[in-house]
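Chemist: Following is a predicted model, sequence given first.
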Amino acid sequence: MTGTTAETSTANHAAPAQAEHSFGIDIGGSGIKGAEVDLANGEFVGERLKIATPEKSTPEAVATIVAQIVAEKNWEGPVGITLPSVVKDQKVLSAANIDKSWIGVDAQELFAQYLDQPFVVLNDADAAGLAEVAYGDAVARTGSVIFLTLGTGIGSAFLLDGKLFPNTELGHMMVGDAEAEHQASSAVKEREGLKYKEWVKRLDRVLEEYEKLFNPHAFIIGGGISRKWEKWGDKLTTSTPVAPAQLRNRAGIVGAAMAAQQGLKP
């Protein structure tokens, strides 16, 4: 049975789409979360609503829950939706932690069957990167920024003056004889029992390779391990400024809402 975490007041009237408000939905392997966002400050308007991702997370099953969240939150304006997938020309090209039947799906055709309002669909790391650049550490506000989310793998977003270059997938870049995410993700640290000092050396190598290719103005590091920044952040030796993510689990929803407001369709 699908679980629901509802934290909002149960108003029966529809919420009007305000000029500086938007709505984001973040689809993950365990939960689908949505909230109205005040784009003036990147904060939720009220609480988010979370519904468990169906065990069989097919496009139709997930889209049904997306529509349920929009309906339960009484939202009438544009909606941004993130997927743990490469999304190119609104077509889903990969599927991480969701059913493989997503691959090849036209996201616009799919969600148009379930939503009455305009919507956009984008990669979850891209959405988080948008949010962090807009509302996170000031070091990332201008210039080129690489946002990395360290978890099971390494997700990435590349932004220039706040504008997104989508679907970079830098975690799959070869660093030496292995992909970056096979060397420096937080899952690798746990799996191999690495101490922070050992793991940071690997992360440094990955960041140095990104530096050589892109020369970014800053790196922003997200994912659960960024919450323990004080244990390892000062061990990094890369010459490019590195800052921890600030929005944490809000980033995907906030970035999705930003994409909806901008009409961004990678």
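Modeler: Nice, I can see it.
Chemist: rest of the way, CA atoms for contacts and neighbours
Modeler: Will do.
Chemist: Show me the helices in the stretch 51-200 of the chain, by range?
Modeler: Under the criterion DSSP state H, counting those that start in this stretch, the stretch 51-200 of the chain contains helices at 59-72, 107-112, 124-135, 181-184, 186-192, 196-214.
Chemist: what's the closest of those to Lys163?
Modeler: With respect to Lys163, and counting by CA to CA, the nearest of the helices of the stretch 51-200 of the chain is helix 124-135 at 7.8 Å.
Chemist: One more to weigh against that first structure:
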Amino acid sequence: MQIFGVDIGGSGIKGAPVDLERGDLAQERHKVLTPHPATPEGVADGVKQVIDHFADARPDRVGITFPGVVTGGATVRTAANVDKSWIDVDARALLSKKLGGLPVTVLNDADAAGVAEMHFGAGRGRKGTVLLLTFGTGIGSALFSEGVLVPNTELGHLELNGHDAEKHASTKAREDHDLSWEQWAHRVQKYLAHVEMLCSPELFIIGGGISRKAHKFLPLIKGIKAEIVPAELQNNAGIVGAAMAASRA
């Protein structure tokens, strides 16, 4: 069975067929830019472009991540970094129709990344409380207790300095404000300290594209009691986790 994973982000939509035995991409991923405004129809077209790129590997099932709360594997409840017209949309029905009736599974993007990291990556075999945080256009979160996901935590929207934390400490915030690695690490440190106070994790896994550059900022973060490690699947974790969700549906 050919399972695809597609990861919808605030800046890009990327996907590939996934080898679920290895927990890795079966082919090099394809990426298109997220349309602006990122309306349901526009984003669905982007997802179709990604799938159609792999003309030699027609999927049997597709797992798709969404940057917001998704309930019941279908209904979008929040849309911080895409168009607000997504709210209350049945994303599963919309995307399945766009893909010609293919079976589709939809879940929160950070939750998908977390599931992949807990099974194949930095969280493999870890018990207790583990928190994966994805830093990108926003900050996504996936919370695990004894290996079990607590879905849709959305801890990037905690208040920090009077604003959503992701407005202060996301990768986009670093780029928008032209912050040095030291300056950005200080913001991330404040955010991690706040989350640690609330959740007391034994392990933080830092994901998203920025995980490829973990050596530039993780050593600068001080005073956090929990272990902090970069995601092993890096920015492919969401794709792999989406495919895992589709295979289990």
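Modeler: In hand now; what should we look at? Small disclaimer: the values here were computed from a predicted structure and weren't measured.
Chemist: related to what we said a few turns ago, and among the helices of the stretch 51-200 of structure 1, the most buried is which?
Modeler: Compared across the helices of the stretch 51-200 of structure 1, helix 124-135 shows the largest average neighbour count, a mean of 28 (mean count of other CA atoms under 10 Å).
Chemist: can you tell me what part of structure 2 it aligns to?
Modeler: Helix 124-135 of structure 1 lines up with residues 109-120 of structure 2 when matched by TM-score structural alignment.
Chemist: The helices of the stretch 51-200 of structure 1 into CSV, with extra columns for distance to Gly31 of structure 1?
Modeler: What follows is the helices of the stretch 51-200 of structure 1, written out as CSV (distance: least, CA to CA, whole Å):
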stretch, distance to Gly31 of structure 1
helix 59-72, 10
helix 107-112, 18
helix 124-135, 13
helix 181-184, 23
helix 186-192, 20
helix 196-214, 28
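Chemist: Out of those helices, which is closest to Ile220 of structure 1?
Modeler: Shortest distance between Ile220 of structure 1 and the helices of the stretch 51-200 of structure 1, using CA to CA, is found for helix 124-135: 7.9 Å.
Chemist: The counterpart of Glu41 of structure 2 in structure 1 - nearest residue in space that isn't next to it in sequence?
Modeler: Mapped onto structure 1 by TM-score structural alignment, Glu41 of structure 2 lines up with Glu60. The spatial neighbour of Glu60 of structure 1 that comes closest, neighbours along the chain excluded (CA to CA, 6 or more residues apart in numbering), is Leu110 at 7.7 Å.
Chemist: what do we get in structure 2 for the one you found?
Modeler: Here Leu110 of structure 1 is matched to Leu94 in structure 2, going by TM-score structural alignment.
Chemist: ok, back up a step: so who does the residue nearest to Glu60 of structure 1 touch?
Modeler: Contact partners of Leu110 of structure 1, counting by CA atoms under 8 Å, 6 or more residues apart in numbering, are 59-60, 63.
Chemist: where along the stretch 1-150 of structure 1 do the strands fall?
Modeler: 4-5, 21-27, 31-38, 43-52, 79-83, 87-88, 91-92, 119-123, 144-150 (DSSP state E, counting those that start in this stretch).
Chemist: For these, could you give me TSV that also reports distance to Trp232 of structure 1?
Modeler: As requested, the strands of the stretch 1-150 of structure 1 are exported to TSV (distance: least, CA to CA, whole Å):
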stretch	distance to Trp232 of structure 1
strand 4-5	34
strand 21-27	28
strand 31-38	29
strand 43-52	28
strand 79-83	29
strand 87-88	33
strand 91-92	35
strand 119-123	28
strand 144-150	14
